[in-house]
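>>> Have a look at this fold, sequence not included:
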């Protein structure tokens, strides 16, 4: 148990837990990755029992619930990000010294980063498809997905019909299209321009208002 209380041991457990939890959120892991991540967090909590208190455990529980809420219902990554931050606080603060806390914090972020690598080897969840716009809306619901016409959209201006975080919907020439930004958030009813098209993936940027 002393190994798990040392900076390296604590960091290793947190790294694996973060990687598995993010993998569960992004890919179809049948719950195995998520369950393993939760068990590792429980092991970490048990190893750090000398300095743990209810508020830090509460942060972990709330963070896990937010991950579950986003993964099952909201599915845009925002609530999940808040959950990961709350869990980071719940993991770092109770360590009791800055060395272990720093190692745990760094390994948590590294583990999250490694979790994204699961997208390379495992089937993606539908939620991730929505975020990166791998799936397009059908024409029957008012959206256009004809690849041959998308190239003509480059350079044209449109209006955002939804908030972009960073994906959403635009209206251009009376038609609706799914689009994405370069990671920037854009508010609804903002004038934007199509700057790039790759298949059915439309990249937009906000049109800057010229001032006299």
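In hand now; what should we look at? Everything quoted here is computed from the prediction, not taken from an experiment. Residues are numbered from 1 along each chain as shown.
>>> hey, let's count contacts and neighbours off CA atoms from now on
Noted.
>>> Give me the next element, helix or strand, following the longest helix anywhere in the chain.
Criterion DSSP state H: the longest helix present in the chain is helix 7-26. Following helix 7-26 in sequence order, the next helix or strand is helix 32-47 (DSSP states H and E).
>>> Show residues contacting the next helix or strand after that next one.
Later in the chain than helix 32-47, the nearest helix or strand by DSSP H and E is helix 54-69. With contacts defined as C-alpha atoms under 8 Å, 6 or more residues apart in numbering, helix 54-69 is touched by 25, 45, 79-87, 89-91, 93-94.
>>> Run the angle between helix 54-69 and helix 7-26 for me.
Angle, helix 54-69 to helix 7-26, by axes from the mean of the first three to the mean of the last three C-alpha atoms, to 10 degrees: 30 degrees.
>>> Report the angle between helix 54-69 and helix 32-47.
Going by the same axes, to 10 degrees, helix 54-69 makes 180 degrees with helix 32-47.
>>> From residue 169, how far out is the nearest residue to residue 146 once chain neighbours are set aside?
Closest residue to residue 146 apart from its sequence neighbours, by C-alpha to C-alpha, 6 or more residues apart in numbering: residue 200 at 7.4 Å. Distance, residue 200 to residue 169, using C-alpha to C-alpha, to the nearest Å: 13 Å.
>>> ok, and here's another one to check against it:
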């Protein structure tokens, strides 16, 4: 590639399409486009042995994002995955300028992939992970809903570290709960802010 700035567009589109394929239902079209762009990037800068090494590194970072979003959902693996993706393209670049353009392309491409959620049908698995499809009384979860809702306003204690999900104790019973993004230490005094049939949201008790 003659100009360093071209690397930005290649890594931008590759990351945007690959992450877009994970977010929306495109029947593999975005995946093919993303793989095509990243293949062009690595093949333009690297010898075959390093091509496979850095390509695997990039895909590992992508896999960690998937695992975090689908199973862990606390952001730790996702952050590590994003860093690995940025490093894979940066270390492959022939100059600092190209490396900076490439890293910027990965970051902005990842953020831009969220635009696809406004245009194309969302993958159902991510809705379930995010608990957007909250269980309702009509679906047969009335008992759980009522039990959880009765906890709203109650004082609780963090039995484990909240990262941001953990275990709390309310009136001698333990429940799984989330702090909605904040990390709290074990033993913190909490208040149940909200609850439904799928989750319990707690906040740190103001003293």
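Done, it's in. Computed from a prediction, not measured in an experiment: that's the story for all the values here.
>>> TM-score of the superposed pair?
Counting by TM-score structural alignment, normalised by the length of structure 2, the TM-score of this superposition works out to 0.70. Behind it: 203 aligned residues with a C-alpha RMSD of 4.1 Å.
>>> average gap between the strand ranked longest in structure 1 and structure 2?
Using DSSP state E to define each element, structure 1 has its longest strand at strand 191-198. Taken over the aligned residues, the distance from strand 191-198 of structure 1 to structure 2 averages 4.6 Å (mean C-alpha distance after the TM-score superposition for structure 1).
>>> From residue 116 of structure 1, how far off is the residue most central in space within structure 1?
What sits nearest the mean C-alpha location of structure 1, by C-alpha atoms, centre = their mean, is residue 77, with 3.9 Å. Going from residue 77 of structure 1 to residue 116 of structure 1 by C-alpha to C-alpha gives 13 Å.
>>> mind listing what's buried in the longest helix of structure 1?
Buried residues in helix 7-26 of structure 1, counted by 16 or more other C-alpha atoms under 10 Å: 7, 9-26.
>>> Please apply the same query to stretch 182-192 of structure 2.
Applying 16+ other C-alpha under 10 Å to stretch 182-192 of structure 2 flags 184, 188, 189, 190, 191, 192 as buried.
>>> Trace residue 9 of structure 1 over to structure 2, please.
Following TM-score structural alignment, the counterpart assigned to residue 9 of structure 1 within structure 2 is residue 6.
>>> Quick check: closest non-adjacent residue to the alignment partner in structure 1 of residue 37 of structure 2.
Counting by TM-score structural alignment, residue 37 of structure 2 corresponds to residue 40 in structure 1. Excluding the flanking residues, the one nearest residue 40 of structure 1 by C-alpha to C-alpha, 6+ apart is residue 17, at 5.7 Å.
>>> Over to residue 31 of structure 1?
That would be residue 24: by C-alpha to C-alpha, 6+ apart, it lies 6.5 Å from residue 31 of structure 1.
>>> Tell me who's in contact with that neighbour.
The neighbourhood of residue 24 of structure 1, defined by C-alpha under 8 Å, 6+ apart, consists of 30, 31, 32, 33, 34.
>>> Please report how far the residue lying closest to the fourth one once chain neighbours are set aside lies from residue 93 of structure 1.
What that stands for is residue 33 of structure 1. Nearest residue to residue 33 of structure 1 in three dimensions, chain neighbours excluded: residue 20, at 4.9 Å (C-alpha to C-alpha, 6+ apart). For residue 20 of structure 1, the distance to residue 93 of structure 1 equals 22 Å [C-alpha to C-alpha].
>>> which ones are touching the match of residue 37 of structure 2?
By C-alpha under 8 Å, 6+ apart, residue 40 of structure 1 lies in contact with 13, 14, 16, 17.
>>> what about the nearest residue to the second one once chain neighbours are set aside, helix or strand, and which?
Ranked by C-alpha to C-alpha, 6+ apart and with sequence neighbours excluded, the top spatial neighbour of residue 14 of structure 1 is residue 108, at 5.6 Å. Here residue 108 of structure 1 is covered by helix 98-115, with elements defined by DSSP H and E.
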